[in-house]
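J.: predicted model, plus sequence, below.
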Amino acid sequence: MKDQVIITNNPRVKKEFQDLKIDFVNNLSDVYSKSRNLVHQNWKLVSHPLAGSVKPAQNPYRSIILAPSNKLDFYSLNTIENAIQKLNQFSKNHKKREYSQKIKDDYQVIDLTLINSALKN
């Protein structure tokens, strides 16, 4: 996990992994754009930006793990660009929802579980 970073907007991930490098951002869109920017700076995806069966605009929380690379990783670039395209497509086709705190908590747990799984691999 050395040198890796988790880009997240999930407060549970930030709290759970205080010993890891976390870049906490404001919203879902920022998670994807910050991850894409790092890929352009020779970082590669460790976790998939569309992990899980929840559509990207449905879960308001997302965490993505990246690691430094010595060159532009075209697989990561293609993957993050496709994820951003899907996010934009779902966001355009579905109106923004307001979730209760209970539902937000559930979505945070889903994202935390996915990141835990990715870190174990």
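T.: That came in fine, so what should we check first?

J.: only C-alpha atoms from now on, for both contacts and neighbour counts.
T.: Will do.

J.: what helices or strands is the helix or strand encompassing N116 leaning on?
T.: Per DSSP states H and E, N116 falls inside helix 101-120. Helices and strands touching helix 101-120, by 3 or more Cα pairs under 8 Å, 6 or more residues apart in numbering; DSSP states H and E, are helix 11-16, strand 63-68.

J.: mind listing what's buried in it?
T.: Neighbour-count burial for helix 101-120, counted by 16 or more other Cα atoms under 10 Å, picks out K104, Y107, Q108, V109, I110, D111, L112, L114, I115.

J.: which one, of the helices and strands packed on helix 101-120, ends up nearest to Y75?
T.: When the helices and strands packed on helix 101-120 are compared by Cα to Cα, strand 63-68 sits nearest Y75, at 12.8 Å.

J.: by how many degrees do the closest one and helix 101-120 diverge?
T.: If you take axes from the mean of the first three to the mean of the last three Cα atoms, to 10 degrees, strand 63-68 sits at 30 degrees to helix 101-120.

J.: tell me the helix or strand right after strand 63-68.
T.: Of the helices and strands lying after strand 63-68 in sequence (DSSP H and E), the nearest is helix 74-93.

J.: any buried residues in that next one, and which?
T.: Within helix 74-93, the residues that count as buried by 16+ other Cα under 10 Å are S76, L77, T79, I80, E81, A83, I84, K86, L87.

J.: comparison target below:
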Amino acid sequence: MFIVTNNPLVKEKFEDKKILFFEVSYIGILEECRKMIHKGNRMLSHPLYGSVKPNETPYRTVIMTEGEELDYMSVELIEDAIATASKFQKNQRTPDWSESIMEDFQVIDLDIMTHTISRIEYEY
């Protein structure tokens, strides 16, 4: 299992796990995941989890696992996620949030991922 994120809090909290941290946008994280999927890796978490819309938050974290062959379900999920996020961004771009609101979005993403990682580790 490894974590793909642009959230500094996730990077800090899970420093004991394999983290791929990218300083990119929300859609940029999805595109990085797509590259990894095409190399045979598979998603363990849904790329559009949570109730925060893709044009509201700049942060995204995805849990993946290493693989050796193309996982078509992951391909379909990531392509749909990129299309959805792009549509939201086209309709209304992510606001230029204050630092305190950005920190709130980091905490939301971290909280969701903490529970997701616990669930995934329990299942494996």
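T.: Good, I have the coordinates. Values in this document were obtained by computation on a predicted structure and should not be read as measured data.

J.: TM between them?
T.: Put the two chains on top of each other and the TM-score (TM-score structural alignment, normalised by the length of the first structure) is 0.93; 118 aligned residues with a Cα RMSD of 1.0 Å.

J.: against K120 of the first structure, how distant is P68 of the first structure?
T.: The spacing between P68 of the first structure and K120 of the first structure, counted by Cα to Cα, to the nearest Å, is 18 Å.

J.: among the helices and strands packed on helix 101-120 of the first structure, which is the most enclosed?
T.: By mean neighbour count, with neighbours taken as mean count of other Cα atoms under 10 Å, strand 63-68 ranks first of these at a mean of 23.

J.: whereabouts in the second structure does that strand align?
T.: Mapping strand 63-68 of the first structure onto the second structure (TM-score structural alignment) gives residues 61-66.

J.: without its sequence neighbours, what residue ends up closest to E23 of the second structure?
T.: Among residues not flanking E23 of the second structure along the chain, N6 sits closest, at 5.6 Å (Cα to Cα, 6 or more residues apart in numbering).

J.: for the one you found, give its distance to E69 of the second structure.
T.: 26 Å.

J.: what about these two, which has more around it?
T.: Neighbour count, other Cα atoms under 10 Å: between N6 of the second structure and E69, N6 has more, with 22 against 12.

J.: need the counterpart of the more buried one in the first structure.
T.: Matched to the first structure by TM-score structural alignment, N6 of the second structure sits across from N9.

J.: same question, T84 of the second structure
T.: In the first structure, T84 of the second structure lines up with K86, judged by TM-score structural alignment.

J.: same check, this time on I19 of the second structure
T.: Using TM-score structural alignment, the partner of I19 of the second structure in the first structure is I22.

J.: equivalent analysis for Q106 of the second structure, please.
T.: In the first structure, Q106 of the second structure lands on Q108 (TM-score structural alignment).

J.: for that match, what are its contacts?
T.: N10, P11, R12, V13, Y61 (Cα atoms under 8 Å, 6 or more residues apart in numbering).

J.: which single one of those residues is nearest to V46 of the first structure?
T.: Closest to V46 of the first structure, out of all of the contacts of Q108 of the first structure and judged by Cα to Cα, is V13, at 16.0 Å.

J.: ok, the closest one to I22 of the first structure distance?
T.: From V13 of the first structure to I22 of the first structure the distance is 9 Å (Cα to Cα).

J.: I64 of the first structure now?
T.: 10 Å.

J.: now S33 of the first structure
T.: With distances taken as Cα to Cα, S33 of the first structure is found 15 Å from I22 of the first structure.

J.: of those two, give the one with the bigger neighbour count.
T.: Using other Cα under 10 Å, the more surrounded residue of S33 of the first structure and I22 is I22, with 19 against 15.
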